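>>> Sequence and predicted model, in that order:
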Amino acid sequence: MKNKIKAVKFGGSSLCDARSIDNAAKIVLSDDSRKYIAVSAPGKRFPGDEKITDMLYRAFMSSGDEFYGILEKIKARFDEIISGLSLPMSLDDEFSELIYGRKNYFGRDYFASRGEYFCAKIFSAYLGFDFIDAARCISFGENGAFLPELTKLRTAAELSGSTHAVVPGFYGSMPGGTLKTFECGGSDITGAILASAAGCDEYENWTDVSGFMSADPKTVDNPKTISIITYKELRRLSFMGAGVLHEDSVIPLMSDRIPVIIKNTLDPEAPGTRVVSVRNGENDGICGIAGKKGFCILRICKTKIGTNTADTTNILRVLSQRGVSPVSISSGIDCISFTFPKTAIIGREDYIRSEICACIEPVSVTKGPDCALITIVGADPQSRLSDIFSALNKENIAVISVDAGSGDGGITIGVDEDNLDRAIKALYAKLIKRGM
């Protein structure tokens, strides 16, 4: 029988100081199936503290005495961690290289990635695991685009020579060795890459909360923890701001159907949230609601446009050429609406309108007011449309747009930005709280 293998990722809040790192190490060593570990840079130790990565960005943008002052504070934090763990090691050479890299224009991404690099060096030494530099595993092309196939091959080759290893998250390398970082949350992606490349049975993502919340606790009091959610549902919620796990982190796992377990380092025995490909009858209800401000709607009207695929294709081509990607599309017989971040059309609105008019000759092209989008996910949310409208109508909240989804377990609605929090509270009370 094949022994179970797990990939594990620890976030910055779980590695913020020596005590936290010791706790994370105990979690790893308590289960021998935890073989491959991805780490973030140390995060905030207390409210008002600064994340190491933010300090590195500040240092990179500074010069002279300010640069050396920030770097001294960063080194002091790592030295404090090393001392607190009683490790016989030093990062003096690594910080000398960092100064050399700043003077020789190694780049912003190189600088930003050193928090993960230093943390992985420390954590691997404390665990007695191998250290594998992410630059040898994760590949980006000359244009900076992530290369998933090559990454999986390189990562599998590196891991094949190690039974237990720690890999820094957040970055990889381009041809020629230049370092390139993912977006914020990239360490989640690194952990998923390890899980996929090693053929793991599970990917554990350890953070400072006991799973994925069914709504933002800043908006809803004591929201329910989601016990099980699908990859697609999680991606929809994460895109709308539910920030426990980066939405792209499950992409490397989807084809292999590797489940993700979101766990809490401060409460390791809590069941957390399980992220899977298919729910199989478990938790057959609405499981999550998330919303975000900052969107606008472009509404285009023309006779039979809703059934004219050529017109839709032409509109999408115009938007693509102007670098605008809709996040939601809804249509009727004679009107079609595209929703996208309002920042996407700053300085482009007049061009987009004139180009659409030139290629499809619509009756009208109008930009609606700024709006917020709310995503509702779970088993068959389309069957709850009447409840959704009822809950919002009771609070006198008008629905601006509706995207009923395409079989991916979600519905997205648009409301006025000022009504976002009230709408989420009303929907949570109607769709989730009543079923608790």
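Noted; the coordinates are in hand. Residues are numbered from 1 along each chain as shown.
>>> rest of the way, CA atoms for contacts and neighbours
Will do.
>>> separation between Val276 and Thr309?
34 Å (C-alpha to C-alpha, to the nearest Å).
>>> likewise Ala270?
49 Å.
>>> buried stuff in whatever helix or strand Ala310 lives in?
According to DSSP states H and E, Ala310 maps onto helix 309-321. By neighbour count with 16 or more other C-alpha atoms under 10 Å, helix 309-321 contains the buried residues 311, 315-316, 318-319.
>>> Then stretch 177-186?
Those would be 179-182, 185-186, for stretch 177-186 by 16+ other C-alpha under 10 Å.
>>> before we move on, what about stretch 134-148?
Within stretch 134-148, the residues that count as buried by 16+ other C-alpha under 10 Å are 134-135, 137-140, 146.
>>> contact partners of stretch 388-407?
The contact list for stretch 388-407 (C-alpha atoms under 8 Å, 6 or more residues apart in numbering) reads 328-330, 371, 382, 410-416, 419, 422-423, 426-427, 430-431.
>>> alright, now check it against this:
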Amino acid sequence: MKVVKFGGSSLADGEQFEKVVNIIKADQTRKVIVASAPGKRFANDIKVTDLLIEFAHKTINKEDCSSTVKTIWSRYHDIAAYFQISEQLLQPLLQELIALPKADYPNQDYLMASFKAHGEKLNAQLLTLVLQNYHLPAYFLDPQEAGFMVTDNANDTQVMPETYKNLEKWSSRDNVLVVPGFYGITKDGLIATFSRGGSDITGAIWARGIKADLYENFTDVDAIYAADPRIITHPHAIKVMTYRELRELSYAGFSVFHDEAIIPAIEGQVPINVKNTNHPDLPGTMIVPEHDFHPQSIITGVASSSHFAALYLHKYLLNKEVGFTLKLLQIFYKFNISYEHMPSGIDDLTVIFDKRQFNEQIRQQMCFEIQQALQPDQLEWFDDYAIIMVVGEGMRNKIGVMKNITMPLAQKHVAIHMINQGASRISIMLGTKRADAAAAVKEIYQQFFK
């Protein structure tokens, strides 16, 4: 049995819907279909989820929502018209959309979550109607009925352990189950959403819950590539990679697959196949457990991300000062800031952050409190920071990999500010200036894939 997730680009309009229908028809083992909200149809288009966020803000501000509702509904109506779905069958979906501002919400966070989630809910209901129009035994399964329970964080929820037990009973159904991605139901019966892109998470949870043989994730690319196609022209397509390779690469910008989504699949040991809705016959990329995996190359991929910053602290005899790091972490905790890495020396310590956590006021206040509490001889903030991740199961037993990474960078005068090798020995992290990140990726890629 397979769980199949279709992304927003795969369900953006009638033509894309038809491709999805053909994919489902082509394999009778595709039993659970996870639907995203309609995505962009062209470059300057607006995703339905963004329109729903606009709808929510207007509702909160008591503004006229009629034009926004009309725009949202036109997306669903156009798809329905493509398949000649009757107005009578569509009316319940339209009424559900119109009724959103009239429902009771405990606060604005839950209002926003409910509005956003209806992009997926309405699309899953519409896909069910389309599949039934093709005489397929499709059944729309609401998360409430499924027992898809989540925590009460309205817009950044997590799955509850009992969900997996609840989903087991649906594995024996003969229907094609169509479920909305992105959200679940709290213990109080409220809608709560995962972080943006959470339909990937929904699919992985279902795959684990029903003990699927395979989780197929259909998107708009032919495979996961060894480097960003915006940096490397026609990069090498990865045929097979491990869960942890994907996790490491996702950390530095591999955005094909939501990085949190792999956790339920790992826990259930369900292989994942990333495929292209537009070219469904291509093999795509398989993501598999580490056991019995035999790497065919030294590295699997190289990625970069520029959304990092670094705090540098210098203090003589820092290594002798008991509690220095504890005081630092307590300040981070006070400001609700997490750090990524903390390489250190005898008298020096650098803390690397995801800078999207900060605004300028928080950054200045945090640095002020660190200066007051720790009295460093030098405190410096670096906003111009990028992370390069070099990842591969083949690195574990290969001598000289570090030389092959750093030598071409030295030849191109790319300065390395930090090097950190993971304990698993399948990843090496480099810190560089943001302006050098693309050049670093190019040189490393050429060294290993030329």
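Sure, I can see it. Just so it is clear, the structure is predicted and the values come from calculations on it, not from any experiment.
>>> before we move on, back to that, among the buried residues of stretch 134-148 of structure 1, which lie within helices?
Residues of the buried residues of stretch 134-148 of structure 1 located in helices (DSSP state H): none.
>>> between the residues you listed, which is nearest Met240 of structure 1?
Phe146 (22.7 Å; C-alpha to C-alpha).
>>> Could you find the closest non-adjacent residue to that closest one?
Of all residues not flanking Phe146 of structure 1 in the chain, Phe140 sits nearest, at 4.4 Å (C-alpha to C-alpha, 6 or more residues apart in numbering).
>>> thinking again about what came up before, between the buried residues of stretch 177-186 of structure 1, which is nearest Tyr100 of structure 1?
For the buried residues of stretch 177-186 of structure 1, the nearest to Tyr100 of structure 1 is Leu179 (15.1 Å; C-alpha to C-alpha).
>>> Any figure for the gap between the counterpart of that closest one in structure 2 and Met112 of structure 2?
In structure 2, the residue paired with Leu179 of structure 1 is Ile191, using TM-score structural alignment. In this view, Ile191 of structure 2 and Met112 of structure 2 are 10 Å apart by C-alpha to C-alpha.
>>> who touches Thr157 of structure 2 in this structure?
With C-alpha under 8 Å, 6+ apart, Thr157 of structure 2 has these contacts: 150-151, 192-195.
>>> change it to 7 Å
150-151, 192-194 (C-alpha atoms under 7 Å, 6 or more residues apart in numbering).
>>> show me where the stretch 101-250 of structure 1 has helices.
108-127, 148-160, 186-197, 231-239 (DSSP state H, counting those that start in this stretch).
>>> so of those helices, which one's packed in deepest?
helix 186-197 (a mean of 28; mean count of other C-alpha atoms under 10 Å).
>>> Quick check: that one compared with structure 2, mean distance?
Following superposition, helix 186-197 of structure 1 is found to deviate from structure 2 by 0.4 Å on average (mean C-alpha distance after the TM-score superposition for structure 1).
>>> related to what we said a few turns ago, my read: the match of Leu179 of structure 1 touches Phe115, true?
No: taking contacts as C-alpha atoms under 7 Å, Ile191 of structure 2 lies outside contact range of Phe115: 9.2 Å.
>>> Just the terminal-to-terminal distance for stretch 266-279 of structure 2.
Taking C-alpha to C-alpha as the criterion, the two ends of stretch 266-279 of structure 2 lie 26 Å apart.
>>> That stretch maps to which residues in structure 1?
Taking TM-score structural alignment, stretch 266-279 of structure 2 hits residues 254-267 over in structure 1.
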